[in-house]
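J.: sharing a model prediction with you, sequence too.
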Amino acid sequence: MLTDSHCHLDFPDFEGRLDETIARASAAGVTRMVSICTKRAALPAVQAIAEAHPQVWFAYGIHPMRVAEEPMIEVDELVAAAAHPRMVGIGETGLDYHYTADSAEAQQQSLRLHIEACRRTGLPLIIHSRDADEDMARILSEEHTAGAYDCVMHCFSSGAELAQTALDLGFYLSMSGIATFPKSGSLRDIFAAAPLDRILVETDSPYLAPVPHRGKRNEPAYTAHTAATGAEIFGLTLDEFAAATEANFARLFPKAA
């Protein structure tokens, strides 16, 4: 059994093929999925998917690359959404300076508001971080000092220093298909140095399909390929690695356990 801890089942890539996508996931041993809502307008659709499919849970937040396009999120708005019985996380939120560095200040404000919502709800934070390691480490640390919260670094592909900061704060690192790419040796080394009880797996589908499907549309079933790489990294059987990541998911996302 595996959990795809981060996917986007409401995206157009899955329109009209959701039932077959979930069926393939189940056949591959992926029995649970968290579909991530990244904008206000998509929330009803994401909720409906989770309500219609017992294998699917959801999280809600404003993606950092969308912060400049929408009114600033309010903590009360996130707290109200979290009352839904199938909402299990806050996010994805974070910092992305690769394409949207011009909105860095607004992204930082949004991130801090999402963190406050995590404190109020007890739900874990789901972080997106790209080309922003220094600011991300600083904000996560400052906010944790101000009041503890749980967190996963989704699709972790940043540097070793940010990984260590996250682990020192008690956070989790999520392994995506990037870890299977031939040139991702340094990233595999970061995961290998992390405690096994802080690792999750995900697809971020429809993006970042793992080897052997790289370049194609990703889907939750492919979590199994990333998990196979994770097992190799930690010197475990696939069943042992899957059991460990399932326990980790249940600890971080108890609402979905």
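T.: The structure has been received and is ready for your questions. Numbering: from 1, shown residues only.
J.: going forward, measure contacts between C-alpha atoms and count neighbours the same way
T.: Noted.
J.: so which bits of stretch 238-257 are buried?
T.: Residues 238, 241, 242, 244, 245, 246, 247, 248, 249, 252, 253, 256 are the ones in stretch 238-257 that count as buried (16 or more other Cα atoms under 10 Å).
J.: hold the first one in mind and look at this next one:
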Amino acid sequence: MSKKRRDIPNYQLPIIETHFHLDYLKDAPAEEVLAAARELGVERFMTIAVTPANIPVVLQLTSEHTDLFGTLGVHPHDAAEFSDETDATIRQHLNNDKIVAVGEIGLDYFYDNCDREVQRQVFAQQLRIAADTDMPVVIHTREADEDTMAILREYAPQMARKGVVHSFTSGPELAGLAVELGFCLGINGIVTFNKAENVREIVAQTPLTHLLLETDAPYLTPVPYRGTENAPKYLPFIAETIARVKEVSTEDVLRQTYENSLRTFFS
């Protein structure tokens, strides 16, 4: 018999989901996913584009829900699909009030789904888009700390607004540089995993003023709901774990990460 899972806590405080993929969730219709999270205080949602084909989907979804916002960009897995047309499409839609960042962009040397030089070129090109348009970015980086740091050192000074290194699992040097340059770190369900002591160490060393809450749903479901599809309604579990690591109240985490999200994407 399976152990009963603890109910999701409701702290009666506003929360912003800064990273999930609404069009990838399969267990419930989009409106049910959003409604369940709203009941627990999630006030705004950011659904993330990852491929050229995904961009019109994000634009359509954000037009259908008043509290749903989006990002436009091409993930490193799909960097080979980036073209001049993609660049033009992203730029065209960044003046849409429902689009709040360029992303998901970056480097992934763990899966190496795309040639690394192509990844670097496309990452840099999308950082230039953000710099040109005064938009923040949503960065994915995995097993690519050195190149990510080199590229950020080059491009971040040109960016009026910075953004987030999302789903942060990298080392302390990249964490420190990101914070120094003005980026936040996105913390999701990984922080609740038993073997993720490295992520909890990063949370411990990073000022709370530079942390954001995210789920990356449908992936990376936090404890105690691992094994089920992730959803924004699980954000309180992530906040609770950050609070334990930082030795502060969950309410303090929720208040500060809410302010951080507003500052990063909605100011």
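T.: On my side now, so go ahead. None of the values given here were measured: they were computed from a predicted structure.
J.: report the TM-score for the pair.
T.: Taking TM-score structural alignment, normalised by the length of structure 1 as the basis, the two superposed chains have a TM-score of 0.93; 254 aligned residues with a Cα RMSD of 1.7 Å.
J.: let's see which of the buried residues of stretch 238-257 of structure 1 end up in helices.
T.: Mapping those onto helices (DSSP state H) picks out 238, 241, 242, 244, 245, 246, 247, 248, 249, 252.
J.: any chance of a markdown table for these, columns distance to residue 193 of structure 1?
T.: As requested, these are exported to a markdown table (distance: Cα to Cα, whole Å):
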| residue | distance to residue 193 of structure 1 |
| --- | --- |
| 238 | 19 |
| 241 | 15 |
| 242 | 18 |
| 244 | 16 |
| 245 | 16 |
| 246 | 19 |
| 247 | 19 |
| 248 | 17 |
| 249 | 19 |
| 252 | 20 |
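J.: and the helices in structure 2?
T.: 30-38, 55-64, 84-93, 116-133, 145-155, 172-181, 197-205, 235-246, 250-265.
J.: and among these, the most buried is which?
T.: Across those, averaging neighbours per residue (mean count of other Cα atoms under 10 Å) puts helix 235-246 on top, at a mean of 22.
J.: got the angle for that helix vs helix 250-265?
T.: 110 degrees (axes from the mean of the first three to the mean of the last three Cα atoms, to 10 degrees).
J.: and helix 235-246 of structure 2 against structure 1, how far off on average?
T.: Compared with structure 1 after fitting, helix 235-246 of structure 2 deviates on average by 1.2 Å (mean Cα distance after the TM-score superposition for structure 1).
J.: which secondary structure elements does that helix sit against?
T.: When contacts are defined as 3 or more Cα pairs under 8 Å, 6 or more residues apart in numbering; DSSP states H and E, helix 235-246 of structure 2 packs onto helix 197-205, strand 211-213, helix 250-265.
J.: out of these, nearest to residue 101 of structure 2?
T.: Using Cα to Cα as the measure, helix 250-265 is the one of those that comes nearest residue 101 of structure 2, at 6.9 Å.
J.: can you check which part of structure 1 the closest one sits on?
T.: Aligned by TM-score structural alignment, helix 250-265 of structure 2 falls on residues 238-253 of structure 1.
J.: next one: stretch 43-54 of structure 2
T.: By TM-score structural alignment, stretch 43-54 of structure 2 lines up with residues 31-42 in structure 1.
J.: top strand in structure 2 by residue count?
T.: Secondary structure assigned by DSSP state E gives strand 99-108 as the longest strand of structure 2.
J.: just want the angle from that one to helix 116-133.
T.: 160 degrees.
J.: strand 99-108 of structure 2 vs helix 145-155, what angle?
T.: Going by the same axes, to 10 degrees, strand 99-108 of structure 2 makes 140 degrees with helix 145-155.
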